[in-house]
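> sequence plus predicted model, see below.
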Amino acid sequence: MKEFRYTVMDPLGMHARPAGIFVKEASSCESSVRLTKGEKSVDAKKIFGVMGLLVKCGDEVTVTVEGPDEAEVVMRLEEFMKNNL
């Protein structure tokens, strides 16, 4: 299992466009991917779960990846967040 934390810097938070792209990236991997904000954790491959977290600018989220391609996936998702959120 690998994970990283990220503080969202986008003034609009994790709105529809980046959330959709994030879900698409997470869905392209074999590993399970979870997105956590505070006490709530969701399947990062489900757009309604990700949008339901209501991630705003300044919120810290944790991405947890577990599975055979976890090392590659965690790097890819972290890079996506740095470039888009």
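Right, received. Where do you want to start? Numbers count the residues shown, from 1 in each chain.

> for the rest of this, base every contact and every neighbour count on C-alpha atoms.
OK.

> pretty sure residue 3 contacts residue 63?
Yes. Between residue 3 and residue 63 there is a contact under CA atoms under 8 Å: 5.4 Å.

> which residues do those two both contact?
Here residue 3 and residue 63 have residue 74 as joint contacts, going by CA atoms under 8 Å, 6 or more residues apart in numbering.

> compare the two (neighbour count), which wins?
For residue 3 against residue 63, the residue with the higher neighbour count under other CA atoms under 10 Å is residue 63, and the figures read 20 against 17.

> that one falls within a strand, correct?
Yes. Residue 63 sits within a strand when classified using DSSP: H, G, I helix; E, B strand; the rest coil.

> if I pick it, what's in contact with it?
Shown here is residue 63, whose contacts under the criterion CA under 8 Å, 6+ apart are 3, 4, 5, 33, 34, 35, 36, 74.

> residue 5: how many residues sit nearby?
14.

> try this one side by side with the last:
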Amino acid sequence: MKEITVTVVDPVGLHARPATVAVNAASKFKSDIQISYKGKSVNMKSIMGVMSLGIPTQSEITISADGDDEEAALETIKEVLQAQNVIG
């Protein structure tokens, strides 16, 4: 299992548009991918789960992946969130 911890810099936080893009990216991988915020973890392949976390700006989140393609999954998700200007 691999994980990364990043800080949300988008002034609106992790909102619907970038969350949808990130969920779509996560869904392309076989690995189990979780996003954690304030001790609560949800499946990153579920838009409802991700949105239920209500992640505001300047929050530290942890994204973890467990499976055959875990490294590629984390790298892709990180790139997607950076491209959407959600994380620094």
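Perfect, thanks for sending it. Everything numeric here is computed off the predicted structure, so don't read it as measured data.

> any idea what the TM-score is?
Once the chains are overlaid, their TM-score stands at 0.96 when taken by TM-score structural alignment, normalised by the length of structure 1; 85 aligned residues with a CA RMSD of 0.7 Å.

> still touching in structure 2? Go through the contacts of residue 63 of structure 1.
Retained in structure 2 (both residues aligned by TM-score structural alignment, their matches' CA atoms under 8 Å) from these: 3, 4, 5, 33, 34, 35, 36, 74.

> relative to residue 67 of structure 1, how far out is the first one?
When you say that, I think you mean residue 3 of structure 1. Distance check for residue 3 of structure 1 against residue 67 of structure 1: by CA to CA, to the nearest Å, it reads 12 Å.

> pretty sure residue 69 of structure 1 contacts residue 33?
No. With contacts defined as CA under 8 Å, residue 69 of structure 1 does not count as touching residue 33, sitting 10.8 Å away.

> higher neighbour count, the two?
The residue with more neighbours, out of residue 69 of structure 1 and residue 33, is residue 33; 26 against 13, by other CA under 10 Å.

> which elements pack onto the longest helix along structure 1?
Within structure 1, and with DSSP state H defining each element, the longest helix by residue count is helix 70-84. In terms of contacts (3 or more CA pairs under 8 Å, 6 or more residues apart in numbering; DSSP states H and E), helix 70-84 of structure 1 is packed against strand 2-7, helix 16-27, strand 60-66.

> deepest-packed of these, please.
Mean neighbour counts were compared across the helices and strands packed on helix 70-84 of structure 1 using mean count of other CA atoms under 10 Å; the top stretch is strand 60-66, at a mean of 19.

> tilt between that one and helix 70-84?
Angle of strand 60-66 of structure 1 versus helix 70-84, following axes from the mean of the first three to the mean of the last three CA atoms, to 10 degrees, is 150 degrees.

> now do strand 60-66 of structure 1 against helix 16-27, angle only.
Using the same axes, to 10 degrees, strand 60-66 of structure 1 lies at 20 degrees relative to helix 16-27.
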